[in-house]
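1. Give the three-dimensional model of this entry:
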Amino acid sequence: MFGVNHPNIQQNSVMPLTQGFNDIGYHNPTIKTPTLDKLAAEGVTLENYYVQPICTPSRSQLLTGRYQIHTGLQHSIIRPSQPSCLPAHMDTLPERLRQAGYTTHMVGKWHLGFYRKACLPTRKGFDSFFGSLTGSVDYYSYGSCDGPGLCGYDLHDDEGVAWGQEGKYSTTLFTQRARKILESHEPTDRPLFLLLSLQAVHTPLQIPKSYIYPYRGMANVARRKFAAMVSTVDEAVRNVTYALRKYGYYRNSVIIFSTDNGAQPFTGGSNWPLRGRKGTYWEGGVRGVAFVHSPLLRRRRRVSKALLHITDWFPTLVGLAGGNTSQSPGLDGFDVWPTISEGKESPRQEILHNIDPLHKPPLSLQPVWDASVQAAIRVGDWKLLTGDPGHGDWVPPQVLPTLPGRWWNLERTDSALPKPSTLKNVWLFNITADPCERQDLADQRPEVVQRLMARLAHYNQTAVPVYFPPDDPRADPSRHRGAWVPWVHGDEGEEGKYHGVYKKGKNKKKRKKPKCPLCKLQAFFLKLNTRMMSNRI
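-> Predicted coordinates for the structure are as follows:
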């Protein structure tokens, strides 16, 4: 349809980080996002859209269209020192778009591994890349740490280190690069795919002072800074949208806005009224904020309740581009453009949130599915969680904790806490009727529990082994002029060294950690959303 009438459809995606359900203006008017609100109101707001609870899994599923169980990235994130990345044999969304005649560009956060050059964005289908390779960097210095004394510079232009950018706020810098790409490209020559993956609103909470003023009435300092950072995202989207209009892209553009996971309440985010937070499989961790804005939409100005997942963007965008997914075997995503554009029924009826065998306590006696394995699945109206889904808090925004250590005293329920005599490991909810997961129906509807467990068992039969290798000391930035860069060269491949499932851990030869309490405290806060949170996923 679009291939004939609009041969040069321009595709533009914006992905802010760690933005919760309650962190956008059209869900919460105290958050000032006029641009996002307007774009969503004029397009299609996706109110039944799901992502993954942390960064790496969401990004891997966006770019491959496959569940984590099919990429080996079921467990946690890819840390800077880990020799891991997207599977070498697996095609990516930008590769398929390039085959369809697109020029492809990425600006912002990668977080899909970089231990070899073959893992870099420019080797995974992007014609250009400007941004950070790790999961969390300082907004001004571009420093990134993977532990005390293990820090380095992380800003890259294509495959080289972009030195000399210190002092420039990353959201502003990334937006400027995105606008430069749009300015330098001629939209009538080749269609363009731009992925703008902003660092905001990920920790650390850093913001130019001028953005804080509108939120000066917020008593909670973290919430105040977080809200101001959301406003920088809104401004970035406004500037990019203006560039789309100015340089002749807008008429044939499809603009997609999507978060990559839920928010962290104790670092200023809010998922209210949903349960849980980033790093958990409760709705607050996996229900994403998203909308599509485009002149090409047939039915605009509406809210869609159709079930959608982040894996769906791969076949949807390739289909829009006139590309072919027949050479992409094993896709878990669906082409949902008719659902978004015309309001047709979604082809998706279920979502596998994940199966993570590394979070497995002692075996249970479940005949269909080992309920001690951490897993979550959505089938129709029903959602099943097994194992340890993470802390099940409901955190009203007015009681957001001022200090990270105070989150534990927020509202909790007995079902969210392990009891001394028994450890609960099965929850069932009717998400359509109970989106806040207040009423556990596992005991009342055992037949539904068994049916969804059977689906988990079915998916598990197709799972590849978890790939979670130990840290590699060769990654240390001090060996590479102080920057995070690929450290495995030539034909040397790390994948062959690690087979099957690996426990978290270091190499046998441990690094000597400096005795520096301040350094340890600094590293702790820098990594709130990486290593510490990965232990709850």
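2. C-alpha from now on. contacts and neighbour counts both.
-> Fine.
3. Now do stretch 35-42: distance to the chain's middle.
-> The chain centroid and the centroid of stretch 35-42 are separated by 22 Å, computed with CA atoms, centre = their mean, to the nearest Å.
4. Then stretch 337-357?
-> 17 Å.
5. Show me which residues of that stretch are buried.
-> 337, 339-341, 343, 346, 348, 350-357 (16 or more other CA atoms under 10 Å).
6. So which of those sit within strands?
-> 350, 351, 352, 353, 354, 355, 356 (DSSP state E).
7. Helices of the protein, start to end?
-> Under the criterion DSSP state H, helices of the chain are mapped to 2-5, 34-42, 55-64, 93-99, 170-184, 221-246, 283-286, 313-320, 337-342, 446-460, 517-526, 533-534.
8. Quick one, which of those helices gets closest to residue 12.
-> helix 221-246 (9.4 Å; CA to CA).
9. name the helices or strands packed onto the closest one?
-> Counting contacts by 3 or more CA pairs under 8 Å, 6 or more residues apart in numbering; DSSP states H and E, helix 221-246 is packed against helix 34-42, helix 170-184.
10. Compare these and give me the one nearest residue 67.
-> Closest among these, using CA to CA: helix 34-42, at 27.2 Å.
11. Next, the angle helix 221-246 makes with the closest one.
-> 60 degrees (axes from the mean of the first three to the mean of the last three CA atoms, to 10 degrees).
12. Sequence B follows; please return its structure for comparison with A:
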Amino acid sequence: MALLTGRFPKRYGITTNPNSKIDYLPESHYGLPQTEKCLPQYLAEFGYNSAVIGKWHLGHTEGYQPTDRGFDAWWGFLGGSRYYFPNRPEKKGLNPSKIVSNYTEETQVSYLTDDIARECIRFIRKQKEAGKPFFLYASFNAPHAPLEALPEDLERFKHIKSKNRRTYCAMVHALDRAMGRILTALDETGLARNTVVVFLSDNGGEPNIPTCNAPFKGEKRMHFEGGVRVPMIVRYPADSRIRPGSVCEQVISAVDVLPTMLAENGASIPENLDGMNMLPLLAAKENKVPRTLYWCTDYTSAILDGDEKYLLVPDRAPQLYNVVKDYQEMNDLYPQHMEKAAPLARKLGTYLTTTPASRFPDTISWSSGLMRQYDHARPAVQPGANK
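-> Okay, the predicted model is just below:
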């Protein structure tokens, strides 16, 4: 939601995944509010064709689906997860979704990661023929559970002893292959030079499958660095400032994608956005721009203000970390430096009290599970190559 709106989700009352679990709320409540303008709706004003291929999970009822939010082409599933192979029986706790599309009847699954790449390439080639600018939201669900991989990909990692980690690595390899196919399609169509490619994850790895967020502490749904600091790669050959192989130390967020695309099209950036044009930030070598970012997950919240992060978890004292000097968040500064925490507490408090209450709460089991995750959070250690 942050990526498509350029705004922190708490601005419109979102603090957890849109799961239809509370019986007193209509299913239509579980989605990105219709008051929010999405990236493809902005880009339509500049003649863009837009597509989302893969996972949606931003609302499944009428008015909340991709074609209702500005996307011209849509191929994928509306739920939060599904099987990677066809005709698999349902398992308790999973939410497999039917593949649907508004432009083709070819919705059978072979291996979903490869299928998503195929449809992305189909869309790219079609835009080349049409001669129109395009926005492609390639929304891969890999390597989200369930753990499923192709036999030939598993064979590449047969040296790994753990079956689950071997499968996870094979799934990441399939994602890498899929991204390579998409980049090759951009090269072959001659569109690569003037196409901004942004690759990023939405959160750190989750605790129930063999992911590893080393060297950071924390996991998916947590506000420690392991939950919110994720890989991000930007490629834009037409901009000489974005040099291949360079590394940027600037704090960048998913909310920056939308204003970046607006700026590249010569549009002004609306004042209500939380993001900013990230291309000048990526090119900066010194004098990093201090950022203030907010996270809210269920009943937990955090603010990153410059180098310092202030974290609130409801069953314990506030926490304060300098995530530059202490990126593993081992030294809680709050007990000895409450005076440093005070201005951050006020900023976070203002944010929490001037934004809407949660549009839909999480379930008790998820909330209590999140508290247990915080209890056991430790800096992760990368496993050996054969483990």
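13. Report the TM-score for the pair.
-> For this chain pair, the superposition-based TM-score is 0.87 by TM-score structural alignment, normalised by the length of structure 2; 363 aligned residues with a CA RMSD of 2.5 Å.
14. one step back: format the helices and strands packed on helix 221-246 of structure 1 as TSV; extra columns: distance to residue 131 of structure 1 and mean neighbour count.
-> Below are those laid out as TSV (distance: least, CA to CA, whole Å; neighbours: other CA atoms under 10 Å):
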stretch	distance to residue 131 of structure 1	mean neighbour count
helix 34-42	23	19
helix 170-184	7	19
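15. Include distance to residue 88 of structure 1 when you put these into CSV, please.
-> Shown next, in CSV, are these (distance: least, CA to CA, whole Å):
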stretch, distance to residue 88 of structure 1
helix 34-42, 36
helix 170-184, 28
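16. nearest to residue 214 of structure 1, of those?
-> Nearest of these (CA to CA): helix 34-42, 13.2 Å.
17. Which part of structure 2 matches the closest one?
-> Under TM-score structural alignment, helix 34-42 of structure 1 corresponds to no residues of structure 2.
18. again, but for stretch 280-289 of structure 1
-> By TM-score structural alignment, stretch 280-289 of structure 1 lines up with residues 222-231 in structure 2.
19. For the matching stretch, list every residue counted as buried.
-> Neighbour-count burial for stretch 222-231 of structure 2 [16+ other CA under 10 Å]: 222, 223, 224, 225, 226, 227, 228, 229.
20. can you check stretch 456-468 of structure 1 too?
-> 456, 459, 460, 463, 464, 465, 466, 467, 468.
21. Which member of the buried residues of stretch 222-231 of structure 2 is positioned nearest residue 143 of structure 2?
-> Using CA to CA, the buried residues of stretch 222-231 of structure 2 come closest to residue 143 of structure 2 at residue 227, 15.5 Å.
22. For residue 198 of structure 2, give me its contacts.
-> By CA atoms under 8 Å, 6 or more residues apart in numbering, the contact list for residue 198 of structure 2 reads 232, 233, 234, 235.
23. How many residues are close by the corresponding residue of structure 2 for residue 136 of structure 1?
-> Aligning on TM-score structural alignment places residue 136 of structure 1 opposite residue 81 in structure 2. Neighbour count for residue 81 of structure 2, taken as other CA atoms under 10 Å: 19.
24. For residue 81 of structure 2, give its distance to residue 142 of structure 2.
-> Going from residue 81 of structure 2 to residue 142 of structure 2 by CA to CA, to the nearest Å gives 9 Å.
25. Then residue 373 of structure 2?
-> 23 Å.
26. next one: residue 325 of structure 2
-> Residue 325 of structure 2 is 32 Å from residue 142 of structure 2, where distance means CA to CA.
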